[in-house]
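need coordinates for the below:
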Amino acid sequence: MSRRPFILADRAGGRGPPVIRRPQRAHCDREVAVSRFMLTAVPFTGHVAPLCAVAAALVARGHEVRFYSGSAFRGRIEETGSTFVPWNAAPDFDENDLASSFPRLVGKKGVGQLLINVVDVFIRTAPAQVSDLMAEWERVPWDAIVGDEVSVGAVFFAERTGCPRGTFAVLPLNMVGPGGPPSGLGIAPGRNALTKARDAALRAAVPLLSRPLRAPLAAARAAVGLPPSPRTFDQVVFSPRLVVASGSPLLDYARDDRPASVHFVGAVQQLPTRPPSLPDWWGELDDRTVVHVTQGTQNIDPEDLIRPALEALGKSDVLVVVATGMPGRDVLPFAVPSNARVAGFLPYAELLPRVDVVVTNGGWGGVLAALSHGIPLVIAGGDLDKPEVAARVAWAGAGVNLRTGTPSAAAVGRAVGRIREDPTFRDAAARVGADLRGRGGAPRAAELFETLPAE
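Predicted structure coming up:
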C-alpha cells in the first residue's frame, strides 16, 4: 500500500512560503510501505554515480524514486528504475566544460577554484533548482528528499516545504565537529596539546573562512522567499536529521565526535546493468603487475598527472593502464611508452581485481573503489576535495600523499616504488577495504533513508 503524499497548503493569510500538512497514514502490514523519494545530485559523475546506486537500491526495495540532475545522466539514472527529472530552470552544465556555464572558473585552480565552484555552481544555481523542484512537486509530491551535500536547492526546497530531508555525503565528510580541525584542509586531528589548540583555532576561524559565502547564501535564500540565517555553508547542507556518508571511520581519522545522525556505509557503487565493452588489449593484463593511472573526470589536463606518471613508469616492469576521464578519448596528446594502454573510461568492476597500485588525483569515488579491493594508492591531490582525500588515505596508511596535483615524474616513481616494496601499505589498504565492504553499501543507505518518511 502506498503512503498518501503530503498536502501542500498556504500559510495562514496566504503569506510566506507553503508548508506541508502530513495526512493520517493508512494501516499497512508491510515492514516497509512504499514511499516516494526525490533524489538530487549536482551533475558531476562523482556525485551522480553513488546516488544512482542508492536509487537502484530504493527501487529494488519497492519505492518510487525520482532523480533530479543534469541531462547528461538521463540514461544512467533511468537504468536504475528511477524517473529522471532534468535541470531545466537550473543551468544544465557540462562537467568537462564548466567554464562555458561558469566563466569565472576560467584559469582557476586551488582555493580560487574551490570558492568559485561553491558560489557559482552550488549556491547561485540553488534558486533555479528550487524552481525545478517546486514544479515537479506540484505535479506529484513525494515523501522525502535526499540530496548530495552540495545540492543547496534541495536544502532550500525542504526548508520551504517542511519535506523530510536526508543528506548523502558523496565526498569526504566535510562536517565541522567539536573536535579536530575543519575538514577540507588536509590536516589530521591533533594528538597533543599544541596541535589540539591549532584545531580549536581553526574551528573558531570557520565563520571567517566562510565569509565569502555569506552574501551569496543570503541572496539565494532571499530569492526563494526564505528568511536570513546565520548558518555557515557546512551547517546548511548537512541534514540535522540523517547523514548517510560514503566511506569509513578509518578514512575519517577515526573521529569520535560525529553526531549520532551520521552513518558510514562504505563504498557505494552502481553495478553495471550490461556486460562491459573491453578494449582489445584487455588480455595483456593477465599475469602482469598493473598500475592504473587516472585523473578522474575534472581537471583532466593529462599534463598534470598522466604525463609524469608515464614518464616515471615507462621503462619499468609494469603495465600502465590509463583512463583519460572522458568517453571516447582513447588517445593522449603526446606519445606514450610501449608498456602503457589508454582508454577514456574503464569498467572498474573488471579492472580493479587486476590492479596492484592506483595513481590518482584523489577522486573520492575512485579512491573508495580501489580501497574496497585492497589496492594501495599514490595520490596527487591538488584541487577541491582532493588534498583532503590524499591526507585521509595517508593517515590510514593505505597510500602515499604527493601533496601536489602536478607532481614530478621522479616523485611519482619514488611513491610507486615505496608501495611496491613496503607491504604495510597493502596491509593497511586491506584493512580499510574490509571495513568498507562490511558497511552495507547502497542497500544499507536505502534502509537508512527509509526512516525519513516514517517519522
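
when you work out contacts or count neighbours from here on, use the C-alpha atoms and nothing else.
Fine.

what about Gly433, how many neighbours?
Look at Gly433: counted by other CA atoms under 10 Å, it has 26 neighbours.

just checking, it touches Val393?
No - Gly433 lies out of contact with Val393 (CA atoms under 8 Å); the separation is 11.7 Å.

which residues are in contact with the residue nearest the centre of the chain?
For the chain, the residue nearest the mean C-alpha position is Val170 (2.7 Å; CA atoms, centre = their mean). Listed by CA atoms under 8 Å, 6 or more residues apart in numbering, the contact partners of Val170 are Gly46, His47, Pro50, Leu51, Asp148, Glu149, Ala245, Ser246, Trp364, Gly365.

could you also give me the structure for this second sequence? I'd like to compare it with the first:
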Amino acid sequence: MRILFSATPAYGHVLPLGSLMRAAVEAGHAVALATSAGARDTVGPELPEEVEFLAAGVMPMEFSLDAASRTGADPFHPGPELIGEIFGGSRVALGGAETISLAREWAPDLIVAEIFDAIGPMVAAALSIPWYQVGFGPATPAVITEIERVAASRYRDAGLTRAEPLAYLDPCPPQLQDPDWSNRVPVLPLRTQAHRRPRDLAFELPAFTNPARPTVLVTLGTIFSDPQVLETTVAALAGLEVNVIATVGSSLKDPNADGPRPGARTDGVEVGYVPFVPLGQLLDRADLVVGAGGAGTVLGALAHGLPLVLWPQGADQPINAARAAAAGVAITIERADEITSAVRRILEEDTFRDRAKAAAAENDARLSPADTVKEITEGALG
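Take a look at the predicted model:
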C-alpha cells in the first residue's frame, strides 16, 4: 500500500508520526510525507530514509503572519479563532493545491494526517481515498473545531467536501485526556513512543562525576527555547543534589556563539548542555523532567514512567500542563522561583513517580505502531 502522511512543517507535528512511518516502512509499504520544503533539512534526518518528501507550501512563520495580517490578530498570542485561520486558512491556501497536485502524481492509497493538519483531509477528498487522523496530546476541541470550520470554506472554494476520517489514533493516556471529551469517529488507542532516530545517533551524552545522583532533564522543546528561560530554569536547580542534562533547542543557533557550554557547573550542580537529541535517548538517562509542557515531552516522559515539573510558555502547553497536574504526574508552576521546591517535592514523594509508572503501563498495553499500521491498512481496504 502507498501511505501518504501529512503534517504541519514543525518538529512537534511531524515527529509524532515518526513511529508510524517507521512501522509502515518496515511492513513493506511505500511511504511519503507531505509538508513544506523548508522542513526537509530539519525533519528529514529524523525519519526513515525510505520516506519520500512531497514538498509543498510555506513554513509556519509565513502562514502565521499571513493569517495575522488578514485578521489583525497577534500571531504570537493566538486564540482559537486565529489558530483556525493559521492552520485551516492560510496554510491550506498557501499549500493545499500544490500538495494535491503532487499527491495525484504519487498516487497514495491512504492518507494519515496529524490533527492540526488540514491539507491531508483536503488531499483525501480530492483523490477520493480514505484517511486517518492522529492526535499528539490531550484533545483541544475548541481549537480543532475552528481549524475545521475555516478549512471547510477553503475546501468549498476548491469544489471539495471533507470526509470524516476512518478513525482517530489517540496517543494520549486516559489520565491526561479530558474526561468529557468524545470523538465523532472511532478512537484507536496508539502506544506513544518518545522520538528516536531510525539510524544510530553519533552523540555522546554528558558523563557526570557523580552518576548516582538523580538526573534532571531540562527541555523547553524546539519552539519556546528562550535562552534566558533555559538559564533561569537551570540556575533554579542549584543547591539540589542532582545532575542536569539541558537541551538548548533553538536557543543556541551558532555553536560558536556565547551561551551555555557542555560540562558547565551551576553552584556545584553539573550541567551537560546538548543540542537537539531525540527525546527517547535523553529520557533513557533521566529520573525526572523539567519542561514547558509540549505534548511530545509530556507524553514521552510518561511513556518512560517519569514525573514532570512544567512551566508552560505558550501554545498548547498550559492545557497539557494542567491535565498532567490533574493526573498527579506533574507539578505545574507559574514562576521560576517555584522550580526548586517542585523538583525537591517530586524527588522526595513517591506518589508522582508511581502515577507516572501507571501511565507507562497503560501506554504499553496500547496498540504498537506496527499493530496500528496493520489495523489502519486493513481498515482502508474495507
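
could you tell me the TM-score of the two chains?
With the length set by TM-score structural alignment, normalised by the length of structure 2, the two chains reach a TM-score of 0.84; 368 aligned residues with a CA RMSD of 3.1 Å.

in strands, which of the contacts of Val170 of structure 1 fall?
The strands, defined by DSSP state E, take in Asp148, Ala245 from the contacts of Val170 of structure 1.

closest to Pro227 of structure 1 among the contacts of Val170 of structure 1?
Nearest to Pro227 of structure 1, judged by CA to CA, of the contacts of Val170 of structure 1 is Glu149 at 21.2 Å.

mind checking what the closest one lines up with in structure 2?
In structure 2, the residue paired with Glu149 of structure 1 is Ile115, using TM-score structural alignment.

as JSON lines, the contacts of Val170 of structure 1 with distance to Asp256 of structure 1 and neighbour count would be great.
Below are the contacts of Val170 of structure 1 laid out as JSON lines (distance: CA to CA, whole Å; neighbours: other CA atoms under 10 Å):
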{"residue": "Gly46", "distance to Asp256 of structure 1": "27", "neighbour count": "19"}
{"residue": "His47", "distance to Asp256 of structure 1": "26", "neighbour count": "23"}
{"residue": "Pro50", "distance to Asp256 of structure 1": "25", "neighbour count": "25"}
{"residue": "Leu51", "distance to Asp256 of structure 1": "26", "neighbour count": "28"}
{"residue": "Asp148", "distance to Asp256 of structure 1": "23", "neighbour count": "27"}
{"residue": "Glu149", "distance to Asp256 of structure 1": "21", "neighbour count": "28"}
{"residue": "Ala245", "distance to Asp256 of structure 1": "15", "neighbour count": "25"}
{"residue": "Ser246", "distance to Asp256 of structure 1": "17", "neighbour count": "29"}
{"residue": "Trp364", "distance to Asp256 of structure 1": "22", "neighbour count": "23"}
{"residue": "Gly365", "distance to Asp256 of structure 1": "24", "neighbour count": "22"}
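
which residues touch Arg335 of structure 2?
Counting by CA under 8 Å, 6+ apart, Arg335 of structure 2 touches Trp311.

got the residue ranges for the strands in structure 2?
2-6, 30-35, 52-55, 110-114, 131-134, 168-170, 187-189, 215-219, 243-247, 264-266, 269-274, 288-291, 308-310, 330-332.

what helices or strands is the last one leaning on?
With contacts taken as 3 or more CA pairs under 8 Å, 6 or more residues apart in numbering; DSSP states H and E, strand 330-332 of structure 2 sits against strand 308-310, helix 317-326.

just these: most buried one?
strand 308-310 (a mean of 30; mean count of other CA atoms under 10 Å).

against structure 1, where does that one fall?
So strand 308-310 of structure 2 sits over residues 377-379 in structure 1, by TM-score structural alignment.

mean per-residue distance, that stretch to structure 2?
Following the fit onto structure 2, the mean deviation recorded for stretch 377-379 of structure 1 is 0.6 Å by mean CA distance after the TM-score superposition for structure 1.

how about the residue nearest to the centre of structure 1, what's its match in structure 2?
Under the alignment by TM-score structural alignment, Val170 of structure 1 pairs with Phe136 in structure 2.

wait, Asp383 of structure 1 touches Leu115, no?
No - under the criterion of CA under 8 Å, Asp383 of structure 1 is not in contact with Leu115, lying 11.0 Å apart.

of the two, give the one with the bigger neighbour count.
Neighbours per residue, other CA under 10 Å: of Asp383 of structure 1 and Leu115, the larger number sits with Asp383, 21 against 18.

how about the more buried one, nearest residue that isn't a chain neighbour?
Gly110 (4.8 Å; CA to CA, 6 or more residues apart in numbering).

show the contacting residues for the one you found.
Gly382, Asp383, Leu384.

gap between the residue lying closest to Pro212 of structure 1 once chain neighbours are set aside and Lys386 of structure 1?
Excluding its sequence neighbours, the residue lying closest to Pro212 of structure 1 (CA to CA, 6+ apart) is Leu115, at 7.9 Å. Applying CA to CA, to the nearest Å, the value for Leu115 of structure 1 to Lys386 of structure 1 is 14 Å.
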